[in-house]
Each structure stands twice: as structure tokens, then as C-alpha cells.
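S.K.: What would the 3D arrangement of this be:
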Amino acid sequence: MPEVERDLLELTSRLTRSLVLTPEILHNWPCFLREFSRKLRQVFPFFYLFVGWKERKGYRVQVFGCCPRAGDKREKLRERIRKTLEDAEPDLRQRRFSFSFQTLEEDAVLPGEAEELSQVCKIVSLRNPAVWAAVGMGLPTSGFEIEPLLLILENLLSMLINLVLSVRVMEDYTRHLEFHATRDALTGLYNRWAFREFLSTETARAKRRGSRLAVLFLDVDNLKFINDFYGHEEGDRLLRSLAERISGQLRRGDILARYGGDEFVALLPDTGLQGAFSVARRILKSLRGFSFSTPDGKSLGISCSVGLAVFPDHATDPERLILLADRAMYRAKKKGKRGLEIPSPEDLSAEGFEPSGHLLTLLEAVEKRRIIPYFQPIVDLKRGGIFAYEVLMRLETDTGAPLPARKFISLAERIGLLGRMEEILWEKTLEKLSPSWGDFLLFFNVSPVALLRRDFLEHLEELWKKYRFSPEHLVLEITERESVLDLTELRILARKLRSRGIRFALDDFGSGYSSYRYLRHLPIDFIKIEGEFVRSMHRNEIDRAFVAGAVTLARTLGAGIVAEFVESEELADELRRLGVDYAQGYWLGKPAPEIRR
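M.R.: Here you go, the predicted structure:
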């Protein structure tokens, strides 16, 4: 046998042995194709080799060899290959193709005329499994007339296309396995395992970025009844409907999973307590109009109970975060349907939880009721004398010096303790002032989120009866720290409170966009101007103009106007000239544990 033929057979043999599917080929498929093309070109000096396969969004073709860098020549090569494929399989004319090109030799060029190049092509299309593959070559018109060479080339292309098919089948099978390993078979949502992986990844990311995330834990009320009475097929139908409905209320980037049975969990990246509240309420609201049609023609209302927890405010460990949200959900379920709860101080103090120093101070303050009221007078600028008192929150400390609200209020809001702390403050205040009530009003700070708690009005009514306090003396200061996206519920509750004689004040007017939303939707009786505008109004014309504008707005709305941060007689006189009704500040009276009788 001539030496040249022996070398050719050895090279061909090595190429043939390389066309056997191995894990290395699966993991490095693009690299394998390039290396195989390079070795094949040493045996058969082709102009180009193309390999194509079907993907979910169309057909992909990789071209190796003498690939023009850009322009008309590359477009002509693309069209030549596509025409070859379409001539072999006419249905491909309506399909979407994407091409990629890799040059094997920088100095190699394609022939200028089509007559100097011939193409060979093989296509295989299978139905089960549904895969498609194509391989082909652009060859010189001379040099391949020898039949043994053509037979060897045909054999190599047949083996290559079989390898392409095997790779596609394995990739599709792996993708199928991965999907079902991470998805709930009933709803198509992520399953418990996948959710825990996502949560672990997102908490690590949030820790690096110093951001927050929230977990919602949802439990379907009365699913057991539907399963028992109508059968599990109907229960499954309900779960699929709920999965779709809940998904529709989440934002882009949020992750919903079925955690098991009648439980769903949602991961809300880059979300704090108030954002999580908004999403949870949107879900609960969407379920109010949702009913489930049973086989016997009945329509059943369906609801969920929701618990939520926030990283890192409630917990930094992913497992602890899920546990806290789960506990909050069960507490919501015990209180009734459509409930929404956050971790309680008892949850946060539970065994195995290690709170930070500041959080520990708050937890102890709630547990030992170490929250005390301080009173700052609000003075009538026109008539003189004290018109009202704002009730301010302080924490008792071991040193004897009370801790002012600015030291803890943000943390209390983030972890959802502020509502409980406000309840203690209310009771301590009424207990302190009872039974001899004066004619003054009491201004209490309250967040919109706290107002929307289901038991807020009920708790107030209990306090009124217990301490014989008239609600006409009460003014609720709506703070701007928290903004409620859906004001419908807040408006309904405000009307109920107003019907009992309670008045409303808008705190820190001018500090944010929420001011104007609350003015439009709530029955505001007093507007309290953000103190920063007041403090510098005698030096800054813009601040003075803002205060004057706020007075005009209050007059138009029939509301009283209160200026905060009044620190001098000069400021008080200027405010009086502008028509401000009431003033509050250290010059008029510092917060104190007792009121002036």
C-alpha cells in the first residue's frame, strides 16, 4: 500500500473514532466541532463545512472553513448553504435560520465562481424524538473524482450527522430532566427544591449588595374541603387556577413556587417590608373576586392566608426566613380568612434566633412594655395657649435616659414591630391621662400600613371603652414614611374612623409625593408642614413661598395648618403673618413625660 494512502487511512480512522458520543463532547460541543473540522480539513481540503440543528426558536447553522469576515461574500455563502438545505427539504423555506461562522485558515479564500465549488449535504429529521440535523461541505470541483475518497467522505458525514442527532437528543433529554426536576408537575411553577436554591442565591446576592428581599408564604383556605367533597381532580383544577391568578399579581423578576399541598411561596428580590405588603395585598385583593365553579353548579369563594418575612430585617438565614413567613401565615390563618401577618416579637425571640443589639432592644421593649409617651405642645398662634399635644414614642433604657424615636423608628418599621409598639403607646397614653381629660386634642403618629391592619379599629374601640376616652379628641397623623399603593381600603377605613369623630392630620407635608395622594383620597383636617421648610423660611425665599403655598392649599381644603420646627419668636411671628394656625417646636415646648394641666 502506498505511503500516502496509508497516512490517509490512519487519519480517517482517527476521525472515525472521534465521532463517538462521550461526556467530553457533550460538555464541549462547540470546541469539538471546531477541532473536528480542523482535522477533517487536513484529510479533505474542503472550502467549508456546515453543521445545523433545530433549536426551540429556529434552526442554527455553524460554518467552519473559508469564511468571509463580512459583506457580500459572507451573505452569498449564507444564501448558498440555505438554498442547499431548502432544495433538499422545501418546508425549510418558511423557517428562521441563524448562522455563525468560524475561519479555520486566515489566508484561505472561497472561489469566486459557483462553478468552481460543489456541495454535498445530508439531512435527517426524526419525529420521536423530534430532532433535526444537517451536515454538508463545499468542495473543489476537482480532486474528489476518486470513488474511494467520496465513499470515505460520505461515511464520515453520515457518522457526523448521527453524532449531531445524538447530542441534540441528549441535550433535549437533559433539559427535560432539569425542567421536571425544578418544576411542580401540577401547576408548572417552580417546586420546593428550586425555590430553596433561588432563595439561597438571592440572599447571598442581597448580602453582597446590601439590599433586601422578601418571602411570602401563602396557604389556600378550605382546599381540604374541596378535595374531600368534590375529589382531588377538582382540587387540582383549583390549584392550577390559583397558580395562574397569583402569578398575574407578581412583578417581573419575582419568583413563585408551589411549596407543597395547598401552599405557595413567592420570592420578591430587592423588596422591603412595604413593597412586600403591597404585593401581598394585591394578591389578596385579586382573590376577593375569584370564585371556583364546582361540578354541581355552585360557586365557591376562595381565599388565602399570607405570612411574610424580610431579609435581613427578620432573618439572614434562608431557612429561618421561610420558617418565619410560615409561622406568620399560620397566625393569619387562625385570625380568619384573607389574613396577612408578619413575624411577631415572639417569633423573632424564638430559640435559635440571634437578633442584633438594636433589634434585641426593640424586642425587649415590646415584651416588657418599656414604651412610654412623651408630649409636645401644639400652640394656637392666633389665640395663644395650647391647642393640642403630639404624643411621641420613647423607649425606657437601663441608663434612665429615654431613647428618642429617631434612634429606632426605621428599624421598627422595617421589621414590622411599629404597629405593636404603637398599640402599647396608645394604651400607656390613655392610661396616663385617664380619667381627667382636658379640652385639648391628642395627635398620634400612625402609618398607613398600621391603619390597614384588620384589628386596628377594633383595638381602638376597646381602648375607648376601657378608659372612657372620647374619639373626638383624637387626631391620627398619617406619616409619609410608608406609601400605600392602593388607597381604596385606606379610604374606606378613614370614612369609618371619621364617622366616629376621629380627625386626620397629614404629617411632614412636602417631604414626598405621597402627600398629594393622601390629600386627594383622605379626609384631611390638619396639614403639618415639613419642618425643614419652616426652619429656614426666613433665610430662603423658596422655603417661604412653599409655606405660603401650603397655607393657601389648607384654606382651600378647609384644613388647619401646623408648622413644625418653630425654634424662635422671629419664626413664630413670620408664620403668624403668613396665616399659619398652629405651631410646634422646642421654642414653644419640648417633649416631656407630663402634660401641662
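S.K.: use CA for all of it now, contacts and neighbours both
M.R.: Will do.
S.K.: Touching stretch 558-576 from outside, list them.
M.R.: Under the criterion Cα atoms under 8 Å, 6 or more residues apart in numbering, residues 381-382, 524-532, 534-535, 538, 550-551, 554, 580-588 lie in contact with stretch 558-576.
S.K.: And stretch 251-265, by the same measure?
M.R.: With Cα under 8 Å, 6+ apart, stretch 251-265 has contacts from 184, 187, 189-192, 195, 215-220, 223, 239, 247, 266-269.
S.K.: gap between that stretch and the chain center?
M.R.: 12 Å (Cα atoms, centre = their mean, to the nearest Å).
S.K.: Equivalent analysis for stretch 543-552, please.
M.R.: With Cα atoms, centre = their mean, you get 39 Å for stretch 543-552.
S.K.: just stretch 420-438 next, same as before
M.R.: Distance, centroid of stretch 420-438 to centroid of chain: 39 Å (Cα atoms, centre = their mean).
S.K.: Could I get the full set of strands for the stretch 1-150 of the chain?
M.R.: Under the criterion DSSP state E, counting those that start in this stretch, strands of the stretch 1-150 of the chain are mapped to 48-55, 58-65, 97-103, 117-126, 131-140.
S.K.: one more to line up against the first:
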Amino acid sequence: MAAPRRRDRSEDARRDIVAGGIVVAAILLFVGTGSNVMQAVVQTLIGLGGGPDKVLSVALVLNIALILFGWRRYEDLNREIRERTEAEQRARYLADTDPLTGFLNRRALLARGQELIARAAAQQRQVALFLLDLDHFKTVNDIHGHAAGDRVLKVAADRISTVLPPNAAKARLGGDEFVAMLVFEPAARPQIDALAAQLVAALEDSVAHDAQHIRIGASLGIALADDASTTMETMVRQADIAMYHGKDKGRNRHIWFEPGMEMAVQVRNQIETGIRGGMPRGEFVPHFEPQVDIASGRLVGFEMLMRWDSPEYGMIPPERFIPIAEESGLIGELSLQVIRQAMEAAKAWDPSIMLAVNISPQQLKDPWFSQKLTKLLVETGFPASQLEVEITESSLFENLPLVRSIVTSLKNQGVSLSLDDFGTGYSSLSHLRALPFDRIKIDKSFIAAMRGSSDARAIVVAIIRLGESLAMPITAEGVEDEASAIELMRLGCLKGQGWHYGRAMSADDTARMLADRGLLRMPALPDAPAGEEDELRKQA
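M.R.: Next up, the predicted model:
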């Protein structure tokens, strides 16, 4: 059975008007009757007649009433049509428009953008699609609240409208993503680059909100349509790929889509899929890099470094997968999983050997992080006094009050804290005063350049002297040769790590090395054959 056809109320109103017109026309036909009545009335007044016919008089009164009723009905119907037309226009506007910024929404953009591509191709012109994503927008919401986030989005929309020409199609795809489409002559590509650069520069300026100045930035990807066969879905996807490529290059820039970028995205997606599948299979394992006292050469601890033992690709270093784990929101769970393994392994170490673990900046946005780490200490039985948490300077830049709360909680549990990658650009002496750090780590880039650059050496000396004045021991990362170790010892650096002292080792290899030096709590060695174990004990 066919579904009943939906009634169109506007069409019904128009039919009412037609009906009203017929009524008015019918009334007018009776005007002749009214004229006869009026003629009889006049003749009566001058004494030439006996008065109007009663039936005709009643008809005249009814004619007048019908005319007034018909006119009123006509006005009501006209008003109803106007209201309904305005309502329909408003509904179409709301259906096509983002209410916060007044830009088009995704659905409207896809429809209008395809028409724009077709018209440009017919005129032998090209279309550039800008996809713009605000950098660190989630942090704005997390720290300043959603009202501040809305304010930032409105200001961003205003700045986009100011920079772009009036005929550009502008849309907000959702969240903090904006799209703009411009038609241009093929020879005018430099002007498109200039507009993109202006947009990025305009969004660098801070946004005022409740006496605060919120700093934002933007990464912008550009896709090109040079024929009618290009679809909007393809353009948006390509611009999105280019935009994320720009984020990987350092953010706050614009970049055109190139075919090779799509392959990079596929590789990234494969890695993310591999992370999600590898975590429950236990493919991520801790490795341990030795830390030594530079003056005596005595082993004092290990820094845990994460490795991905992939059955398909082998051992994958952290720089390949950790950035993707951070972007995809997996780093918190992944890090705690590997830290748990490290604690289980380190329980067998001598109490004098410290375990240092790096914490991702993303983890320090989690208000419950200190509780999660404390829970690991309790469940594994690892002593808090033997744990050192390394926090990078970049973590302090975004939300110092939350970081202060987390590190204070960890300190209360007896955990040591070190400031990692010191001197790489985010540092502030107020951070060292405001947060209870126990150690400063000099970034390896300064150690590597120290002997060839007087500037790098001056920075190393300044950091060591700063540590002395604050009573904070210094650890140097990236010590790769004996000459660097001697120079650091002469300058007063206490602890070092790097290839000169040994590369990162698996848990089993670390246990064997510690057994060789008599630095294991428990006699049992994991996975060591009995004969080999006896030999190690003799050497110890």
C-alpha cells in the first residue's frame, strides 16, 4: 500500500486564496442587486415609490457582510503565507548554517562546493579548498572552559571572514575545523598562497576572554580541483591529509596536498591499528638505558624506554609510534601498561638502583594520573622511593596548576621528580621554584654540540651552575664518548647516560648485567639457563 502523500500547508493556503477570490467574485455579482435596492430607496425618499423590496434589502446587507468577511479572510491568508514563507526560509537557513559562526555547515558545503567546482571547470578556472584546524583547541576547552572555546571559534570565524574575499564559500565542519573555497585563475596560485599565509598569521594573535589572553594558532591544508570530475569528498580528505602533514612539520603553517602524503597517512593508520592490536597482545615492552655516576662510573639507575616488539616489523623505536599514540589518545593506557612491566622487572634490582620513567605531556592532562601511578606502585609492590618520574618542559607550558597538583601528589608518595629536556625552549625559572623537582636533565642536543659550539657549552655550564645554586643534581643525556664524559665531570655534572655507558637493554639483559655486578635483590634470573646462572654468580 502506498504511503499517504504528505500535505503541503502552504499549498492549502493558496487554495484558500482561490476560494476567497471566488467568494469575492460572487459577491461582486450581487452588486447589481444592491444597486436596485439603492435605487428603490432613493425613489422612496423623493416620493416616487413605495420602498425597497425586503428580500433585496436583506440581500444587500448580506452582500456587504460577505465583502467584509472575504476581505478579512484575504488579509489573514496573505499574512499566513508570509509567515510560512519566512519560516521555511529560516528553516533552510538553520539547516545549512552553523549557528555559532554563521558559516555554512558540512552538509551545505558539500552540496554548494560541488556546484562551485562544476562552474569553475566550465570557466577553465580552478578551485582551492582550505581546511583549517585550530592548534591545541582541546586545551582551551579543558583549561578555560567551553565558553572560552566558543569565544575562540567566533573570533576565528571573524578573522577568516576578514582575510578572505567576500565571494569565498566559508564553512565550519564541526569542532575547530573550518573550510573555505576560492575560485581562481590557474596563474594566480601565488595569491592563494598569500591568502593562506595571511590566515595563519591572523590566527596567531591571542583572543581576549574574561581578562585572559588565550593564544591560538592554526594548521592549514590546501587541496586543488582543476576539473569537474573532482568530488568534494576527495578535496576535503586531501586538504585534511595536508593539514595533518603540516601539524607533523611543526604546526602554525599552510601546506598544499601532494600525492605522497596519502601514503604517509596510510602508514600512520597502519601504525595506529597496530598499536590498538598490539597492546592486548603484550607487544610493547620496556628497555632500560643505564645511568651512571660520571666521576666513579658506578651504575646508579636506568631510564625506561618503550619499544614495540612487532611480530611483523621487528623491534620498532619509540619515535616511530609514540607521536601517533599521543595523537590517537592511546598513550595513557600504553604508557601505564609498559611502566607496570618495568616495575615488575625492577622489583628484583638492588635498592640503590633507580628506575626513571618518562611521562607524556598528554598524561599530565589527566587529573587522575597520580592516582593511577600510585595504584601501579601498590599492585606491583615497587618502592616509590626507587621511582623517578621525568617530566618534559613542554608539559608545564599548557596547564601549570594541574601539573603542580599531580607532581605534588607524587612527591607525597615518595616519588622523585626530574625536569627533562631542560633548555629546549619552554623553560622558566619560575617552574623550578614553583614545582618540587629533585633533578634537572640537560637535553642531549646540547651535549652533542658542546665540544663544537661555544654557545652550547655555555648553556651546559649555565644549567650545571643553576643546578648547584638550587641544590638540584644534574643528569646529562646523550653522552656518547669519553671526551664528553671527562668534560662533563670537569664541569661538575653528577650523572650521565648515553651510548658511552651502554645502550638500552631488554629486561632480561638488564637483569643479567645487574647479576654480574651483584646488584639484584633476588637470586633468580629470568630465562637464564642453570649453567649460565652459576657462571654469572661466580663472576659477581
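S.K.: ok so, going back, dump the strands of the stretch 1-150 of structure 1 into a markdown table; add mean neighbour count as well.
M.R.: Below are the strands of the stretch 1-150 of structure 1 laid out as a markdown table (neighbours: other Cα atoms under 10 Å):
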| stretch | mean neighbour count |
| --- | --- |
| strand 48-55 | 21 |
| strand 58-65 | 20 |
| strand 97-103 | 15 |
| strand 117-126 | 16 |
| strand 131-140 | 22 |
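S.K.: which stretch among the ones you listed comes nearest residue 5 of structure 1?
M.R.: Within these, the stretch nearest residue 5 of structure 1 is strand 131-140; the backing value is 20.0 Å (Cα to Cα).
S.K.: Which stretch of structure 2 lines up against that closest one?
M.R.: Counting by TM-score structural alignment, strand 131-140 of structure 1 pairs with no residue of structure 2.
S.K.: before we move on, what about stretch 523-536 of structure 1?
M.R.: Under TM-score structural alignment, the match for stretch 523-536 of structure 1 is residues 436-449.
S.K.: and what of stretch 489-499 of structure 1?
M.R.: Under TM-score structural alignment, the match for stretch 489-499 of structure 1 is residues 402-412.
S.K.: One more: stretch 12-28 of structure 1?
M.R.: Under TM-score structural alignment, there's no match for stretch 12-28 of structure 1.
S.K.: just the buried members of the contacts of stretch 558-576 of structure 1?
M.R.: Buried members of the contacts of stretch 558-576 of structure 1, scored by 16 or more other Cα atoms under 10 Å, are 381, 524-531, 534-535, 550-551, 554, 580-585, 588.
S.K.: Which members of those occur in strands, if any?
M.R.: Of these, the ones assigned to strands by DSSP state E are 526-529, 582-583.
S.K.: Can you tell me what sits against the match of stretch 523-536 of structure 1?
M.R.: 407-408, 411, 416-424, 456-457, 459-460, 463, 467, 472-480, 484.
S.K.: Now for residue 286 of structure 2, how many residues are close by?
M.R.: By other Cα atoms under 10 Å, 26 other residues sit near residue 286 of structure 2.
S.K.: sorry, that was for residue 316 of structure 1
M.R.: Residues near residue 316 of structure 1, counting by other Cα under 10 Å: 18.
S.K.: what about it, is that helix, strand or coil?
M.R.: With DSSP: H, G, I helix; E, B strand; the rest coil as the basis, residue 316 of structure 1 sits in coil.
S.K.: which one is it nearest to, not counting chain neighbours?
M.R.: Closest residue to residue 316 of structure 1 apart from its sequence neighbours, by Cα to Cα, 6 or more residues apart in numbering: residue 203 at 7.6 Å.
S.K.: Residue 51 of structure 1: what's it in contact with?
M.R.: 61-63, 133-136.
S.K.: can you tell me which of the strands of the stretch 1-150 of structure 1 comes nearest to residue 368 of structure 1?
M.R.: Judging the strands of the stretch 1-150 of structure 1 by Cα to Cα, what sits closest to residue 368 of structure 1 is strand 48-55, at 64.0 Å.
S.K.: What range does the closest one cover in structure 2?
M.R.: Going by TM-score structural alignment: strand 48-55 of structure 1 matches no residues.
S.K.: Run the angle between that strand and strand 131-140 for me.
M.R.: 170 degrees (axes from the mean of the first three to the mean of the last three Cα atoms, to 10 degrees).
S.K.: Sort out which residues of the longest strand anywhere in structure 2 are buried, please.
M.R.: Scanning structure 2 for the strand with the most residues, using DSSP E, yields strand 299-310. Residues of strand 299-310 of structure 2 classed as buried: 299-309 (neighbour count, 16+ other Cα under 10 Å).
S.K.: try stretch 274-289 of structure 2
M.R.: Neighbour-count burial for stretch 274-289 of structure 2 [16+ other Cα under 10 Å]: 274-275, 278-279, 283-289.
S.K.: Among those, which lie within strands?
M.R.: Short answer: the buried residues of stretch 274-289 of structure 2 in strands (DSSP E) are 284-289.
S.K.: Max pairwise distance over the residues you listed: which two?
M.R.: Taking Cα to Cα, no two of those sit farther apart than 284 and 289, at 16.3 Å.
S.K.: Next up, the contacts around residue 178 of structure 2.
M.R.: 130-133, 170-172.
S.K.: one more time with 7 Å, if that's ok
M.R.: Each residue near residue 178 of structure 2 by Cα atoms under 7 Å, 6 or more residues apart in numbering is listed here: 131-133, 171-172.
S.K.: can I assume it sits in a strand?
M.R.: Yes - under three-state DSSP, residue 178 of structure 2 sits within a strand.
S.K.: thought residue 137 of structure 1 was touching residue 52?
M.R.: No - Residue 137 of structure 1 lies out of contact with residue 52 (Cα atoms under 7 Å); the separation is 11.8 Å.
S.K.: Which residue ranges of the stretch 451-597 of structure 1 form helices?
M.R.: 456-467, 488-499, 514-521, 531-535, 541-557, 569-578 (DSSP state H, counting those that start in this stretch).
S.K.: As a markdown table, those helices with distance to residue 33 of structure 1 would be great.
M.R.: A markdown table is the format used below for these (distance: least, Cα to Cα, whole Å):
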| stretch | distance to residue 33 of structure 1 |
| --- | --- |
| helix 456-467 | 68 |
| helix 488-499 | 62 |
| helix 514-521 | 60 |
| helix 531-535 | 68 |
| helix 541-557 | 70 |
| helix 569-578 | 81 |
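S.K.: So which of those helices is the most surrounded?
M.R.: Sort the helices of the stretch 451-597 of structure 1 by mean neighbour count, taking mean count of other Cα atoms under 10 Å, and helix 531-535 sits at the top with a mean of 20.
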